[in-house]
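Sequence and predicted structure are below.
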Amino acid sequence: MPGKILIVDDEVHIRMLLEQTLEELEEDFDVEILSASNGEEGLGIIVEEKPDLVFLDIMMPKLNGYEVCQKVKADPALRNVNIVLLTAKGQEVDRKQGLELGASRYMTKPFDPDEVLDVAKELLNIEDSLA
């Protein structure tokens, strides 16, 4: 079942690293990868494209990741969108807030590319037959 992944981060090198990490899913499982450079743009793409999975930074201009997550989870049409907050904010209070807002996962930067790939496969229900 092909799906869509949206990467929302205001740092271009983080977006590129995530795209490179996830390109295996694009090639092997026909997953479409989209990206946005701020929360407002990301929310617009979420509403328009309804991705299956969003890797969402918290500290961004226009709308922060918490605000985007809250708006997505408040919209019944978007409730099936899985959100992974991927952020440098590693405090337990930040993690708790993100999960309370409806995020599926909370991961901290710097991230392990293999863990990002595993989380994406799990949340997209992709069986890795090569494993």
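Received the coordinates, thanks.

going forward, measure contacts between C-alpha atoms and count neighbours the same way
Noted.

hmm, who's touching the helix or strand harbouring Ile83?
Element membership for Ile83, per DSSP states H and E: strand 82-87. With CA atoms under 8 Å, 6 or more residues apart in numbering as the test, strand 82-87 has contacts from 52-59, 65, 69, 98, 102-109, 123.

rerun at 7 Å
Strand 82-87 has contacts (CA atoms under 7 Å, 6 or more residues apart in numbering) with 52-58, 103-109.

structure B:
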Amino acid sequence: MIRARIRDMLPQGNFEVLEAQDGAEGLQLIRQVHPNLVLMDFLMPRMNGWEVLQQLQQDATLWDIPLVVMSGRKEEVTEHVTEPFEYFEFVGKPFERHDLVEAIRSAMAKARQRASKPAPAPVAAGSSAEVAELKQRLKTVEEELASLKRQMGQLVTFIKQRLQ
């Protein structure tokens, strides 16, 4: 229903609209077709917008496709990507036709700027495993830090009691 509403908002033109039901299907379609523009919701089943965005940025053949990301909650997007959004244009839901058209124009301008820069270096194989390992290490360090803070608080309390 949302996809149909957005399709109806698009300006008239000689172009084909392709649709995907989720992020994984959308990414597969993008890789097959290499479209001139991608409109995607940030919250999607199977693969969310953040995951699709990362895949597009890591692929030198796809990284300069104009991209419009939509969400009813901008804070979900800014959790992953800080503003200003350099790689894509954001449009908050609900939006009107003129908002969508302006977001498309802006996304295309951003893509032209990216196209003038060198493509990103491919990500080394296994890097996601490295990231997962680093995240686990960070979690362990954070847990140890929290434990040390508790112990320090107990020590300060003990010393204050002894001094009184």
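Yep, that arrived. None of the values given here were measured: they were computed from a predicted structure.

care to give me the TM-score?
Once superposed, the chains reach a TM-score of 0.71 (TM-score structural alignment, normalised by the length of structure 1), with 108 aligned residues with a CA RMSD of 2.2 Å.

Just give me the match in structure 1 for Lys74 of structure 2.
By TM-score structural alignment, Lys74 of structure 2 lines up with Gly90 in structure 1.

What distance do you get for the residue lying closest to its match once chain neighbours are set aside to Arg95 of structure 1?
Distances taken as CA to CA, 6 or more residues apart in numbering place Thr108 nearest to Gly90 of structure 1, at 5.9 Å, with adjacent residues excluded. As judged by CA to CA, to the nearest Å, Thr108 of structure 1 and Arg95 of structure 1 stand 9 Å apart.

what sits in contact with each of the two?
Common neighbours of Thr108 of structure 1 and Arg95 (CA under 7 Å, 6+ apart) do not exist.

So which of these two has more stuff around it?
Using other CA atoms under 10 Å as the criterion, Thr108 of structure 1 and Arg95 rank with Arg95 on top: 18 against 15.

doesn't Ser104 make contact with the more buried one?
No: Arg95 of structure 1 is not in contact with Ser104 according to CA atoms under 7 Å; the separation is 11.1 Å.

so how far is Val69 of structure 2 from the aligned residue in structure 2 for Ala120 of structure 1?
In structure 2, the residue matched to Ala120 of structure 1 (TM-score structural alignment) is Ile104. For Ile104 of structure 2, the distance to Val69 of structure 2 (CA to CA) stands at 10 Å.

which residues touch Thr21 of structure 1?
Pro113, Leu117.

mind checking what it lines up with in structure 2?
Checking TM-score structural alignment: Thr21 of structure 1 goes with Met9.

Repeat that for Arg79 of structure 1.
In structure 2, Arg79 of structure 1 lines up with Trp63, judged by TM-score structural alignment.

average offset between the strand holding Ile83 of structure 1 and structure 2?
Comparison of strand 82-87 of structure 1 with structure 2 after fitting gives an average deviation of 1.0 Å (mean CA distance after the TM-score superposition for structure 1).

what distance separates that strand from the middle of the whole chain?
5 Å (CA atoms, centre = their mean, to the nearest Å).

Then stretch 36-47 of structure 1?
That offset, for stretch 36-47 of structure 1, works out to 11 Å (CA atoms, centre = their mean).

For structure 2, which segments count as helices?
2-9, 23-33, 49-58, 74-78, 97-115, 127-163 (DSSP state H).

Skipping adjacent residues, who's closest to Asn80 of structure 1 in space?
Distances taken as CA to CA, 6+ apart place Asp52 nearest to Asn80 of structure 1, at 7.1 Å, with adjacent residues excluded.

who's in contact with that neighbour?
Gly3, Lys4, Ile5, Val81, Asn82, Leu124.
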